[in-house]
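> Turn this into a structure:
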Amino acid sequence: MEKRIINPWQWQDERSYVQAVEVKNVTSTLYVSGQTAISAGGQSSAADMKTQLQLAIQNLEEVITQADFECSGIVRLNIYTTNTAKLWPNFPILQEWIAKHNIKQATTLFEVKSLFETLTVELEATVVK
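From the prediction side, this is the model:
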């Protein structure tokens, strides 16, 4: 697999995403449903944004690993939140995870009216290898 990053500017670098990703010679693509702060037993979290973001990241990584893919193969990451103002102070948690796995992904952040039950953040990814 070959990835080419397209960044006409530099300002997105401090926000931990890229403007576009071209991918060639892919052997497989994984489309991951939105991962949230739901426990292994199916219980939706009512915790604060920080805790929910941490669990959503863990769940995303678990799905990717179970599918025999690597987080570094994420080329698209959509972030849904019910409150951008509460997500933003916790964004470094996601940025550290992105840096740890050397992920170079296109990202869109959406503020939505609601998510399932008590959830406040959801991560949806496209992963290639």
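> okay, CA-based contacts and neighbour counts for the rest of this
Noted.
> Sketch out the strands for this structure, chain order is fine.
Counting by DSSP state E, the chain forms strands over residues 2-6, 20-24, 29-35, 74-81, 106-111, 121-128, given from the N-terminal end onward.
> to compare against the first, here's another:
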Amino acid sequence: MTNTEVDRTIRINPTTWNQGFAYDQAQLRPAPVQLLTVAGQGSIDADGSLLHADDMAAQMALAMGNVEDLLERAAMDLRDVLRLTVYVTDMDAALGAYRVLVERLTALGATPPATLVEVSRLAVPGMCVEINATAGR
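Below is the predicted model:
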């Protein structure tokens, strides 16, 4: 069992297999003063158009970029994410592209508890990734 404390966050990981995916199985944090809830973000541009139809890696990168943009607008970053949920339409393709998320999380030392969920479809035809998050400070 590995429990580590970083900036008053206690990372709880009874095993180590999850480290390669850049997430903790649980985290105990002080209660946040501010809570940011981020609606599902996809590979959507400023005009609401889908970009990179059916390209899992490109959509994952842009969806995460959109999450990071909202975090930045709230004076936060990925280290402030309390929970990350990634919805995908193809689990095998998502696992192959997941390095896109791991690289971004690892760059900041962020390891939020995360869930990867396969769904039959998302709201926009051609969309294969949607990411939502809860963050707090």
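> After superposition, what's the TM-score here?
Once the chains are overlaid, their TM-score stands at 0.93 when taken by TM-score structural alignment, normalised by the length of the first structure; 129 aligned residues with a C-alpha RMSD of 1.4 Å.
> rewinding a little: of all the strands of the first structure, which one is nearest V63 of the first structure?
Between V63 of the first structure and the strands of the first structure, the tightest spacing by C-alpha to C-alpha is seen for strand 29-35, at 7.6 Å.
> What residues in the second structure pair up with that closest one?
Under the alignment (TM-score structural alignment), strand 29-35 of the first structure falls on residues 35-41 in the second structure.
> Check what contacts the matching stretch and list those residues.
63-64, 66-67, 70-71, 74, 130-137 (C-alpha atoms under 8 Å, 6 or more residues apart in numbering).
> same deal with stretch 55-75 of the second structure?
Taking C-alpha under 8 Å, 6+ apart as the criterion, the residues outside stretch 55-75 of the second structure that touch it are 36, 38, 41-44, 51-53, 77-78, 93-94, 97-98, 100-101, 127-133, 135.
> cool, stretch 86-100 of the first structure as well?
Residues from elsewhere that reach stretch 86-100 of the first structure, judged by C-alpha under 8 Å, 6+ apart: R15, S16, M49, K50, L53, Q54, I57, T81, K104, V121.
> one step back: got the strands of the first structure as a markdown table, with mean neighbour count and distance to K100 of the first structure columns?
Listed next are the strands of the first structure as a markdown table, based on neighbours: other C-alpha atoms under 10 Å; distance: least, C-alpha to C-alpha, whole Å:
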| stretch | mean neighbour count | distance to K100 of the first structure |
| --- | --- | --- |
| strand 2-6 | 13 | 18 |
| strand 20-24 | 14 | 19 |
| strand 29-35 | 16 | 19 |
| strand 74-81 | 21 | 13 |
| strand 106-111 | 16 | 17 |
| strand 121-128 | 22 | 16 |
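> What ranges does the second structure have for its helices?
Assignment of helices within the second structure using DSSP state H yields the ranges 56-73, 91-97, 99-108.
> In contact with the residue nearest the centre of the second structure, which residues?
For the second structure, the residue whose C-alpha lies nearest the mean C-alpha position (C-alpha atoms, centre = their mean) is L84; its distance is 4.3 Å. With contact taken as C-alpha under 8 Å, 6+ apart, L84 of the second structure is in contact with P112, P113, A114, T115, I131, N132, A133, T134.
> Please report how far it lies from S120 of the second structure.
20 Å (C-alpha to C-alpha, to the nearest Å).
> R8 of the second structure too?
Relative to S120 of the second structure, and taking C-alpha to C-alpha, R8 of the second structure is found at 39 Å.
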